[in-house]
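# Here is my input; please provide its structure:
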Amino acid sequence: MSEVRGMVGREYGRVYAWDQVNEPMIRQWCEVMGVSNPLYTDAAYAATTEHGGIVAPPAMLQAWCLEGLHMNNYPPGSTTENPYEVLKLMEGQGYASVVAVNSDLSFERYVKPGERLYYTTRLDAVGEQKTTALGTGFFVTLVMSFFSEKPMGDEKVGSLLFRVFKFRPANLANPVKPVEEGNAAAALPKYKRPRPGISDDTRFFWEGVDAGQLRIQRCKGCGSLRHPPGPVCSSCHSFEWDYVEAAGTGQLYSFVVMHYPEVPPFDYPNPVGLIELDEGVRLIAGLVGVKRDEIRIGQRVKVEFQTFDDGLTLPMFRPLEP
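You can find the predicted model right below:
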């Protein structure tokens, strides 16, 4: 890993945005994300604010400099350096698997239509070796700094921290030693499903699951239903809430099929659905009783409660028809 650690601190060149910050893209992003703040889309309203006009949503920062549909298709003038070369180098050392990716956006100010952005990348850190149930590896942190081009000197407008855990799977890092046939079962580790984090805001939900009920949080102020549960209503900002018991039926709004990395004790391929309940809220849950090529958007589904390991009960959803 000496070559890997020697790369820490390396700076990579600029990656430009294809287009200036513009109102059509802002409007489309807000529509897709369900953002209705008039500061981003209503020119008349935005003109009355301290900004004097429309600004882009801060969370949209990374979107301006993405390459588009085709991989690595960046605008002229962008660097041809690969800021992720350290990950390729680690893969050559056997750390080929990825898990625990996270990213944190931070913002210096709003950006406005007409600005042209770019970012540079710095390999910020390669952590100490960590051993987990999945395997042994290293946390790698990269920081992308975003700038707006200015005649008097470019101005930093935000940054993105990207951290990934590159690891060597446990079965490769620690090969199982041969055992006698009679002791083979005892030699295999017994993995359990991770238990949910439970707080004062979510305890009612998991108590309901244990009781065979699908409970949805309801605001006492305006009656809005919300999931996942939280301390305050996003509609009327009331802190008072109770819950209703959902019928447990709905439709499949969207889904993914997890193939890799394989995390015990889940079975793969592992279909996970975004369920739109008949009550109007959506939740994420595992899909059961259906094959990959049988999954259809809009399929009617119904909840069923399955128990795993030492009494861990989870809501799963099964299609009501083929």
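# alpha carbons only for contacts and neighbour counts from here, please
OK.
# what sits against the most centrally placed residue in the chain?
Closest residue to the average C-alpha location of the chain: N102 at 7.6 Å, with Cα atoms, centre = their mean. Residues in contact with N102 (Cα atoms under 8 Å, 6 or more residues apart in numbering) are F162, R163, V164.
# just those residues now: which is nearest Y110?
Nearest to Y110 among those: F162, at 21.1 Å, using Cα to Cα.
# So which residues of the chain form strands?
Applying DSSP state E to the chain gives strands spanning 11-16, 97-107, 117-126, 130-131, 135-148, 155-169, 215-219, 225-226, 241-245, 249-258, 270-277, 282-287, 300-308, 312-319.
# Please provide the structure for the following sequence as well, for comparison with the first:
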Amino acid sequence: MTTYEDFAGREILPLWEGPDPVNVPMIRHWAEAMGDRNPIYRDDAAARATGRPGIVAPASMMQAWTMRGYAATVEGPDAGAAAGARELDALLEKDGYTSVVATDSEFEFHRELVAGDRVSVREVVESISPEKSTALGAGRFVTTVRTYTDQDGEVVAVQRWRLLRFRPKAARAPRPRPAVNRDNAFWFEAAREHRLVIQRCAGCGTLRHPPGPCCPHCGSFDWDAAEASGRGQVYSFVVNHHPRHPAFEYPLIVAVVELDEGTRLVTNLVGVEPGEVEIGMPVVLDWLDADPDLSLPVFRPQSGIAA
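Model (predicted):
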């Protein structure tokens, strides 16, 4: 019978070559997304002026070059390509460690990557801890070592990656607290009284949500609040399955509801199955009392639309 100790030193990802070579367009997109203006990631001449052979990739991109992409992730690895990973997952799930959260990552970089490099990665289990008690639930810390190599087999980086695989606590976790500030405090105070209100400009009468300090139409800083009727329709929605938070029940329907008054708000739909939700479906206000200090508006189908 395989134990957790048996996985120490075991390969769970055989050497895998990333689907694309290191290339300048991806480097540029990454640097722009991260707001990194270092010219060695964007300008060949500037990079050469520092003694480099040309544009280099940010060190933080190391993992990106070996990501399989969405389609390959959904389809799964080739048969037998990651048998160790599948066996470990099966053992963890059998023991009830069905949830996962990344806890930390440590990198050791050996050299910078340049355009044309082909990066491969191999992953080996370093250790699996005894069961630990955590705020999320009882779990085990799984530490693996990923070794990144180039087209010549030379090591370019080593990553120590740690996950917590845990058994969710039976008790419902507290719902995440909203960010309450001077602009929206009135809205949450009304919600605690089961009143759905909409901020209204005292200058031009325009309704607005989310709340803000200034009317976007006339620029007035004066406002009051109008009480909403509690009726509306589904403007848009998604059904959230992952990642899971222990405070919520899944599948979780997150919707943008357009109120009869014309403003929209992000909320949850209740009392309806995901497959029954439709754009334009009439909905009515209900209330979720998450705890003594937090009540939130939710919506359910108008009577007769869905069970």
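# Now render the strands of structure 1 as CSV, adding distance to T49 of structure 1.
Formatted as CSV, these follow (distance: least, Cα to Cα, whole Å):
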stretch, distance to T49 of structure 1
strand 11-16, 29
strand 97-107, 19
strand 117-126, 24
strand 130-131, 49
strand 135-148, 22
strand 155-169, 20
strand 215-219, 31
strand 225-226, 30
strand 241-245, 33
strand 249-258, 37
strand 270-277, 37
strand 282-287, 34
strand 300-308, 46
strand 312-319, 46
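# nearest to T79 of structure 1, of those strands?
Proximity to T79 of structure 1 (Cα to Cα) singles out strand 11-16 among the strands of structure 1, at 5.2 Å.
# on contacts alone, who are the packing partners of the closest one?
With contacts taken as 3 or more Cα pairs under 8 Å, 6 or more residues apart in numbering; DSSP states H and E, strand 11-16 of structure 1 sits against strand 117-126.
# just checking, I216 of structure 1 touches W241?
No. In this structure, I216 of structure 1 is not within contact of W241 by Cα atoms under 8 Å, at 10.4 Å.
# Would you mind measuring from the closest residue to R195 of structure 1 other than its chain neighbours to R193 of structure 1?
Sequence neighbours aside, L312 is the residue nearest to R195 of structure 1 in space, at 7.2 Å (criterion: Cα to Cα, 6 or more residues apart in numbering). Separation of L312 of structure 1 from R193 of structure 1 (Cα to Cα, to the nearest Å): 8 Å.
# okay, the two: which has more neighbours?
Set side by side, L312 of structure 1 and R193 show more neighbours around L312, with 16 against 13, by other Cα atoms under 10 Å.
# which residue in structure 2 lines up with that one?
L312 of structure 1 maps onto L294 in structure 2 when the alignment is built from TM-score structural alignment.
# so that match touches A185, yeah?
No. The criterion here is Cα under 8 Å, and L294 of structure 2 misses it with A185 at 11.9 Å.
# and the residue mapped onto F139 of structure 1 from structure 2, what is it in contact with?
In structure 2, the residue paired with F139 of structure 1 is F141, using TM-score structural alignment. By Cα under 8 Å, 6+ apart, the residues touching F141 of structure 2 are I128, S129, P130, R162, L163, L164, R165.
# Quick check: closest non-adjacent residue to F141 of structure 2.
L164 (4.5 Å).
# Likewise for P297 of structure 2?
The spatially closest residue to P297 of structure 2, leaving aside those adjacent along the chain, is W287, at 4.8 Å (Cα to Cα, 6+ apart).
# wait, doesn't that neighbour sit right on R300?
No. If you go by Cα under 8 Å, W287 of structure 2 and R300 don't touch, sitting 9.8 Å apart.
# so which of the strands of structure 1 comes closest to G68 of structure 1?
Comparing those against G68 of structure 1 with Cα to Cα, the closest turns out to be strand 11-16 (12.1 Å).
# between that closest one and strand 135-148, how many degrees?
50 degrees (axes from the mean of the first three to the mean of the last three Cα atoms, to 10 degrees).
# quick revisit: by neighbours, which of the contacts of N102 of structure 1 wins?
When neighbours are counted by other Cα under 10 Å, R163 leads these with 20 neighbours.
# Give me the nearest residue to it, chain neighbours excluded.
Leaving out its chain neighbours, the residue that sits closest to R163 of structure 1 by Cα to Cα, 6+ apart is T141, at 4.3 Å.
# Is P53 of structure 2 in contact with A47, as I believe?
Yes. Between P53 of structure 2 and A47 there is a contact at 7.3 Å, judged by Cα under 8 Å.
# higher neighbour count, these two?
A47 (18 against 13).
# Could you measure from that one over to Y41 of structure 2?
A47 of structure 2 sits 7 Å away from Y41 of structure 2, going by Cα to Cα.
# Quickly list what's touching both of the two.
Residues touching both A47 of structure 2 and Y41 (Cα under 8 Å, 6+ apart): I55, V56.
# how close does the residue nearest to R195 of structure 1 get to F305 of structure 1?
Using Cα to Cα, we find L312 of structure 1 at a distance of 10 Å from F305 of structure 1.
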